[in-house]
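Enquirer: Pasting a predicted model and its sequence here:
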Amino acid sequence: MTQVDVTTAAPDAAPAPRRRLIDRIGGPGNLSLIGALVVVVAVFGAINPGFLDPANLAGIGEAVTVFGLLAVVQTVVIICGGLDISVGSQAGIASVVSAMAFTATGGNAFVGVLAALGVGVVAGLVNGLIIVYGRVNPVIATLATLAAYKGIAQLISGGKAQGFVLDNDLFIFLARGKVAGLPVPVVVLVLVALAMHFLLKYTDIGRNVYAIGGNDTAARLAGININKYLLAVFVLAGVVSAVAGIILTARTGSGQPVSGSEGLELKAITAAALGGCALKGGKGTIGGTLLAVVLLGALDNGLNVVGVNTFWQNVAQGSLLVAAVVIQQRRSGERAVGLPT
């Protein structure tokens, strides 16, 4: 009898190492993203060999830095059950403030950076206060502040690019410097992503963020202060958005009220959804989001390299977002809106 039990248990136990390997890589969703990235690189590389040029690949890394930072922090917000549509506008206002503070202080880059980070804290805190104490849905609240922050950036800048920062060593380093052979903006993205990954995966704070997004009622009954966490998460989104704005200022050489940050929120949300974030909260990984960021960057660059109209990039992003949400809905097994069960 014992031999029979061992024999029947063996087939179930055998796949476990493979499942653990897949989990370590990031799950089946991440494997799909890796496969899609390989296909995109192979197709564009075959059409135009210049796509695979090391300089072009490095350019992709630098190009995705700003929206990659926003996508990483958007992942944290979504996991917590929220959504911040204003991250692009926050990056824009931080960019303008950093350049204007730099100019007003006679070229003090540290003041410019600190001013931008301060604006990020305030903008994120305003979002959090509206959501927590105004009891406004995060989508509606941040849709409103998307317009408000964009308007403020245009008002204080007169709708024009502000200052010139590329005569300063710090901004030159942020724009063109390298660390261990990698461009500084890419290093900043990697460091922020690692910090967010550690926070979510290895700390009680991260576990509580997942718990709030998964079931806020159960989290509240477990003694988690949901209001405090929501405020902290939206302030974090503001700070990282400000970092993105500082990188944007360094790359363009001036404060950009709108042009450099327009549409970044859509890219950030698309990357988070493609990376496996459940838009209802409680699920997602930083690794998946980073893979999606690289995929979107490769797709945008590839379309440019092969001479496709840049307007198709918006079509591709929208299509990918719809596809990601549809796949999530199918996997969850939830009833489709307006259709019979």
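Expert: Received the coordinates, thanks. Keep in mind it's a predicted model, so treat the numbers as computed, not measured.
Enquirer: use CA for all of it now, contacts and neighbours both
Expert: OK.
Enquirer: In this structure, which helix is the longest?
Expert: Counting by DSSP state H, the longest helix found in the chain is helix 226-252.
Enquirer: So which bits of it are buried?
Expert: Neighbour-count burial for helix 226-252 flags 226, 229-252 (criterion: 16 or more other Cα atoms under 10 Å).
Enquirer: next one: the first helix or strand past that helix going along the chain to chain centre, how far?
Expert: Where DSSP states H and E defines the elements, the next helix or strand beyond helix 226-252 is helix 264-274. Helix 264-274 sits 6 Å away from the centroid of its parent chain (Cα atoms, centre = their mean, to the nearest Å).
Enquirer: do stretch 288-301 as well
Expert: For stretch 288-301, the distance to the chain centre is 11 Å (Cα atoms, centre = their mean).
Enquirer: what's the helix or strand for residue 17?
Expert: helix 16-25.
Enquirer: so the helix or strand following that helix versus helix 16-25, what angle?
Expert: Sequence order places helix 28-47 as the next helix or strand after helix 16-25, per DSSP H and E. Angle, helix 28-47 to helix 16-25, by axes from the mean of the first three to the mean of the last three Cα atoms, to 10 degrees: 70 degrees.
Enquirer: which parts of helix 28-47 are buried?
Expert: Residues 30, 31, 33, 34, 37, 40, 41, 44, 45 are the ones in helix 28-47 that count as buried (16+ other Cα under 10 Å).
Enquirer: and the fifth one, how far is that from residue 302?
Expert: When Cα to Cα, to the nearest Å is applied, the distance between residue 37 and residue 302 equals 11 Å.
Enquirer: Helix, strand, or coil at the residue nearest to residue 105 when sequence neighbours are not counted?
Expert: Among residues not flanking residue 105 along the chain, residue 111 sits closest, at 7.6 Å (Cα to Cα, 6 or more residues apart in numbering). The three-state label for residue 111, taken from DSSP: H, G, I helix; E, B strand; the rest coil, comes out as helix.
Enquirer: take a look at this one as well, against the first:
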Amino acid sequence: MNELAKMKTKNQPKRARTWLSRLPTLSISNWAPLLALLILILLSALASEHFLIPRNLTNVLRQVSYTGIIALGMTFVIIAGGIDLSVGSMLALVGVLVIMLLNYLGDGWTSVVIVVVAAMAMGAAFGALNGWLTTKGKIAAFVSTLATMSIFRSLTLYISDAGEMVSQNSYYPDLGGGYWLGIPIPVWLFLSLALLGHVVLRHSAFGRHLCAVGSNPKVATYSAINVQGVYLLSFVIVGFTVGLSALMLSSRLNSVSPGDAGLFYELDAIAAVVIGGTSLSGGKGTLWGTVIGAIILGIINNMLNLLGVSPYLQGTVKGLVILIAVLMQFKRDR
């Protein structure tokens, strides 16, 4: 009995070390986006007395949610080793088609429910088209989505005759313009999708396969992972999020401007993903990092407006932030 007790005591440190090794490692690089956000909030509060006003914070979160929802889907694509440049034009096309369908169906909540389902289906279908061109067509994602970006925008202008599309449904503005518990509905949708995406990415077989495909497609193929299927599904996911964002934006404005809707949204979405710490080379990333990245961009834009900085210089500041994020990522990967 004494010998058995000694053996148990001897093995305890080893088991403890094994258990500790399973815990996530903490490092400055992992927490860099959150630290940057906290510092930015502090500096913004000191720079302007209007920043911490609840109405201003609510407006920032609302504005962030439109591109943030798309950025969540973009995270999946970038982790898989791809990119989607067509999301802004896709949003405009889905928005115009949704308004046209809504006006055709007439007034009432039934029409709103139908267009919600239609928007998600159309976004997923357009995303599947991008994925199909990349996987089956063997066209690089950068090239194929660059082409569809032009196609989607052109179709949007043609279908709408380059004129603003206005909804005739009296219930539609409540979808994206409403509040729940004092917080805009688009913000709730943004955070809910982030939570759902985190569960899928971290606690599902698809999430593990996605990271494997982004890290090394050949090794993933040898591991019996359907590389093309996973890659295609990542584009379907970003298309789905574009459909939701189109709903939120068009219902908030109760209209869609075919030339301006979604303009440069692809850049904001990619910037949020990169600032959030997702590697552009694929294989790793987090949804909560993307959420933080989107909020950082929103706060920067808000502070530039509050401080009266020329809107022509805001793109310069945003570009510098992206460059810094990429340089930090490069240093960390080395």
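Expert: Thanks, I have it. Computed from a prediction, not measured in an experiment: that's the story for all the values here.
Enquirer: Mind checking the TM-score on these two?
Expert: TM-score for the superposed chains, counting by TM-score structural alignment, normalised by the length of structure 2: 0.89, backed by 315 aligned residues with a Cα RMSD of 2.1 Å.
Enquirer: if we can go back for a sec, pull the number of nearby residues for the residue nearest to residue 105 of structure 1.
Expert: 17 (other Cα atoms under 10 Å).
Enquirer: Verify the stated contact: residue 167 of structure 2 with residue 101.
Expert: No: between residue 167 of structure 2 and residue 101 there is no contact under Cα atoms under 8 Å: 9.5 Å.
Enquirer: Just want to know which of those two has more residues nearby.
Expert: The residue with more neighbours, out of residue 167 of structure 2 and residue 101, is residue 167; 25 against 18, by other Cα under 10 Å.
Enquirer: Which of the three states applies to the aligned partner of the more buried one in structure 1?
Expert: Using TM-score structural alignment, the equivalent of residue 167 of structure 2 in structure 1 is residue 164. Classification of residue 164 of structure 1 using three-state DSSP returns coil.
Enquirer: how near is residue 164 of structure 1 to residue 200 of structure 1?
Expert: Taking Cα to Cα, one finds residue 164 of structure 1 at 38 Å from residue 200 of structure 1.
Enquirer: same question, residue 137 of structure 1
Expert: 24 Å.
Enquirer: From the neighbour counts alone, determine which of these two ranks first.
Expert: Neighbours per residue (other Cα under 10 Å) separate residue 137 of structure 1 from residue 200, with residue 200 holding more: 21 against 14.
Enquirer: Now do the SS call for that one.
Expert: With three-state DSSP as the criterion, residue 200 of structure 1 reads helix.
Enquirer: For burial, what's the neighbour tally of the residue lying closest to it once chain neighbours are set aside?
Expert: Leaving aside its sequence neighbours, residue 200 of structure 1 sits nearest to residue 206 (Cα to Cα, 6+ apart; 3.7 Å). Here the number of neighbours of residue 206 of structure 1 (other Cα under 10 Å) works out to 19.
Enquirer: hmm, back to that, ok, now how distant is the residue nearest to residue 105 of structure 1 from residue 101 of structure 1?
Expert: In terms of Cα to Cα, residue 111 of structure 1 sits 7 Å off from residue 101 of structure 1.
Enquirer: And residue 327 of structure 1, by the same measure?
Expert: Taking Cα to Cα, one finds residue 327 of structure 1 at 45 Å from residue 101 of structure 1.
Enquirer: ok, and for the helix holding residue 17 of structure 1, which residues are buried?
Expert: Buried-residue list, helix 16-25 of structure 1, by 16+ other Cα under 10 Å: empty.
Enquirer: same check, this time on stretch 158-165 of structure 2
Expert: Per 16+ other Cα under 10 Å, stretch 158-165 of structure 2 contains these buried residues: 160, 165.
Enquirer: again, but for stretch 218-227 of structure 2
Expert: For stretch 218-227 of structure 2, by 16+ other Cα under 10 Å, it's 220, 225, 226, 227.
Enquirer: Need those residues in TSV (columns: distance to residue 282 of structure 2).
Expert: TSV is the format used below for the buried residues of stretch 218-227 of structure 2 (distance: Cα to Cα, whole Å):
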residue	distance to residue 282 of structure 2
220	13
225	16
226	17
227	14
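Enquirer: Looking at these, spot the one nearest residue 75 of structure 2.
Expert: Within these, the smallest distance to residue 75 of structure 2 is 17.1 Å, found for residue 227 (Cα to Cα).
Enquirer: residues contacting that closest one?
Expert: Contacts for residue 227 of structure 2 (Cα atoms under 8 Å, 6 or more residues apart in numbering) come out as 213, 217, 220, 221.
Enquirer: now do residue 139 of structure 1
Expert: Counted by Cα under 8 Å, 6+ apart, residue 139 of structure 1 has contacts 82, 83, 84, 85.
Enquirer: Please render those as CSV that adds distance to residue 57 of structure 1 and neighbour count to the earlier fields.
Expert: Below are these laid out as CSV (distance: Cα to Cα, whole Å; neighbours: other Cα atoms under 10 Å):
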residue, distance to residue 57 of structure 1, neighbour count
82, 33, 25
83, 31, 25
84, 30, 29
85, 29, 25
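Enquirer: mind checking how far the residue nearest the centre of structure 2 is from residue 261 of structure 2?
Expert: Central residue of structure 2 (Cα atoms, centre = their mean): residue 71, 1.5 Å from the mean position. According to Cα to Cα, residue 71 of structure 2 stands 16 Å off from residue 261 of structure 2.
Enquirer: With residue 289 of structure 2 instead?
Expert: Between residue 289 of structure 2 and residue 261 of structure 2 the computed distance is 26 Å (Cα to Cα).
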